[in-house]
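>>> my questions are about this predicted structure, shown below with the sequence.
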Amino acid sequence: MPGSFSSAVEGKFLNGGLFEMTVHYTDPGATALEMEERFEKLRTNLTTEYGTFRPNQQQKTVDDGFVTMTQSFHKEPIRGVLLLIAWTEVEDRLRKDRKARFSLIYRNDNFRDELRKRVGEN
C-alpha cells in the first residue's frame, strides 16, 4: 500500500465475499524500537477512532537463545466486527539482535455468517 509501512495484505473470502483482511507491517531496515513506535502510533490512531483496545493475549517464550514476545489487543466496535492488532518481537541473545513486526486484522463475522446463509439458500 503506497505511503504506508505495510508489507503485505491478505484477505479471507467465502463464496466471493471478503470477510477478513490482515495488513502485515514488517521492515527489515527498521530497528525493533522503530517498529514499536509505529505499532504504538497505529494503536493510538485506532484507539482515537474506535475506542480503547483491550489486551487479548500476551506470551513470552525462550528457546535456544531466542526470546519471542507476542501481545495482541482487540476491539469489537460493533457486535460481530473485530479489530485486532498483534505485535511479535524476536530477540537473538547470542547476536544481540532484535526484530519486530505487527499486524492489523479486521474481521466481520456478521458478513461471514450472511455469506454462509446464502450458500444454504442455493
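Great, that's in hand. Numbering: from 1, shown residues only.

>>> from now on I want contacts and neighbour counts done on CA atoms only, so please keep to that.
Noted.

>>> surely residue 73 touches residue 52?
No: using C-alpha atoms under 8 Å, residue 73 is not in contact with residue 52; the gap is 9.3 Å.

>>> quick one, strands of the protein?
Using DSSP state E, the strands of the chain run over 6-14, 17-25, 54-63, 66-78, 81-92, 97-108.

>>> what's the biggest helix in the protein, counting residues?
Across the chain, the longest stretch assigned as helix under DSSP state H is helix 32-50.

>>> next, format the strands of the chain as JSON lines and append mean neighbour count and distance to residue 32.
As requested, these are exported to JSON lines (neighbours: other C-alpha atoms under 10 Å; distance: least, C-alpha to C-alpha, whole Å):
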{"stretch": "strand 6-14", "mean neighbour count": "14", "distance to residue 32": "15"}
{"stretch": "strand 17-25", "mean neighbour count": "18", "distance to residue 32": "12"}
{"stretch": "strand 54-63", "mean neighbour count": "12", "distance to residue 32": "16"}
{"stretch": "strand 66-78", "mean neighbour count": "17", "distance to residue 32": "12"}
{"stretch": "strand 81-92", "mean neighbour count": "19", "distance to residue 32": "7"}
{"stretch": "strand 97-108", "mean neighbour count": "19", "distance to residue 32": "5"}
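
>>> identify whichever of these lies nearest to residue 43.
Closest of those to residue 43 is strand 81-92, at 7.4 Å (criterion: C-alpha to C-alpha).

>>> what is that closest one packed up against?
Helices and strands touching strand 81-92, by 3 or more C-alpha pairs under 8 Å, 6 or more residues apart in numbering; DSSP states H and E, are helix 32-50, strand 66-78, strand 97-108, helix 109-121.

>>> adding another structure so you can compare the two:
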Amino acid sequence: MPKFVLLAWISLLAPLAAQAVLAPPFGLSWGDSPEKLIEFAGRHELDVRITIPGDQPDLREFRVQSRKNPLPSSTARALDARFHSGRLFEVTLHYGKPGESADRIEGQFNEMKRQLTVKHGDFIPNQQARKTEDNFSTRTLSFHHEPVKGLFLNMVFTEMEDLLRKTREASFSLIYRNDNLLQQLEAAAAERK
C-alpha cells in the first residue's frame, strides 16, 4: 500500500512541477537544434543572420526578423537565439522600433510585465539606473523571474533621450535563458577537449 500512496502523490505533483518550467517562445524547446528555428524562419519568410564568435567556437547566435513587420503572432520585431554545441539555451525577443513613441513602448513594457507576472509570478528588480553623458540621458530598468533555479525570464527596458534635440527613443527585450542546460553543455564541451 505505501508504494501506491507514493505513486498517487507523484502523479498529483507532476503537473505542478511541469507548470514551473519556462519554455522558450514560438514552439521552441530547450536543447533544440538550429534547424527548428531555421524552419520557423523559412515558413514565415523571415531573414536569418548567423554569427559565430571567433573566441567562442561552440557558440552560434541567430537573429531572425522580418524586414518590415513584427514576428508572426507577436509584436516583437526580432528574435535572437543562442546555441551552444548546437543546442538552444537562450532566446531574446526585441520590442519597439525607431520612430515609435517612447511613452508607448514603455506602456507596452509595463503591460507585458503585468501579464507575465500574472502568468509566471512576481519579477524581482535587478537594476534601475539613469546616466547622463554628452547631452544624452539613458534610463535602464531590468527585472527577472526564476521559476526554477537556473531558469530565467528577464525583462530589460532602455530609454535614450537626446537632451539637445528633445527626442526620446525606447526599446525593451524579453530574455528566456536556461543556465542549467548551458552549464551541462559547457562541461560536455570541456570534456571533449
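On my side now, so go ahead. Because the structure is predicted, anything quoted here is derived from the model rather than measured.

>>> list the buried residues for the longest helix of the first structure?
Buried positions in helix 32-50 of the first structure, judged by neighbour count with 16 or more other C-alpha atoms under 10 Å: 32, 35-36, 38-39, 43, 46.

>>> relative to the second structure, which residues correspond to it?
Using TM-score structural alignment, helix 32-50 of the first structure lines up with residues 102-120 of the second structure.

>>> quick one: that stretch to chain centroid distance?
For stretch 102-120 of the second structure, the separation from the chain centroid amounts to 14 Å (computed by C-alpha atoms, centre = their mean, to the nearest Å).

>>> next, the mean deviation of that stretch compared to the first structure.
For stretch 102-120 of the second structure, the mean deviation from the first structure after alignment is 0.7 Å (mean C-alpha distance after the TM-score superposition for the first structure).

>>> which other residues reach that stretch?
For stretch 102-120 of the second structure, the external contacting residues (C-alpha atoms under 8 Å, 6 or more residues apart in numbering) are 95-96, 123, 145, 147, 155, 157, 159, 168-172.

>>> which of these sit farthest apart?
With C-alpha to C-alpha as the measure, no two of the contacts of stretch 102-120 of the second structure lie farther apart than 147 and 168, at 34.1 Å.

>>> residue 9 of the second structure corresponds to which position in the first structure?
Aligning on TM-score structural alignment leaves residue 9 of the second structure without a counterpart in the first structure.

>>> before we move on, which element is residue 9 of the second structure in?
If you go by DSSP states H and E, residue 9 of the second structure is part of helix 2-20.

>>> so which elements touch that helix?
Using 3+ C-alpha pairs under 8 Å, 6+ apart, no helix or strand is in contact with helix 2-20 of the second structure.

>>> try it again at 10 Å.
Where contact means 3 or more C-alpha pairs under 10 Å, 6 or more residues apart in numbering; DSSP states H and E, helix 2-20 of the second structure is packed against strand 136-148.

>>> the strand it packs on aligns to what range in the first structure?
Aligned by TM-score structural alignment, strand 136-148 of the second structure falls on residues 66-78 of the first structure.

>>> tell me roughly how far that stretch lies from the second structure on average.
Compared with the second structure after the fit, stretch 66-78 of the first structure shows a mean deviation of 0.5 Å (mean C-alpha distance after the TM-score superposition for the first structure).

>>> how far out from the middle of the chain is that stretch?
Distance of stretch 66-78 of the first structure from its chain centroid, counting by C-alpha atoms, centre = their mean, is 7 Å.

>>> ditto for stretch 90-99 of the first structure
In terms of C-alpha atoms, centre = their mean, the centre of stretch 90-99 of the first structure is set 22 Å apart from its chain centre.
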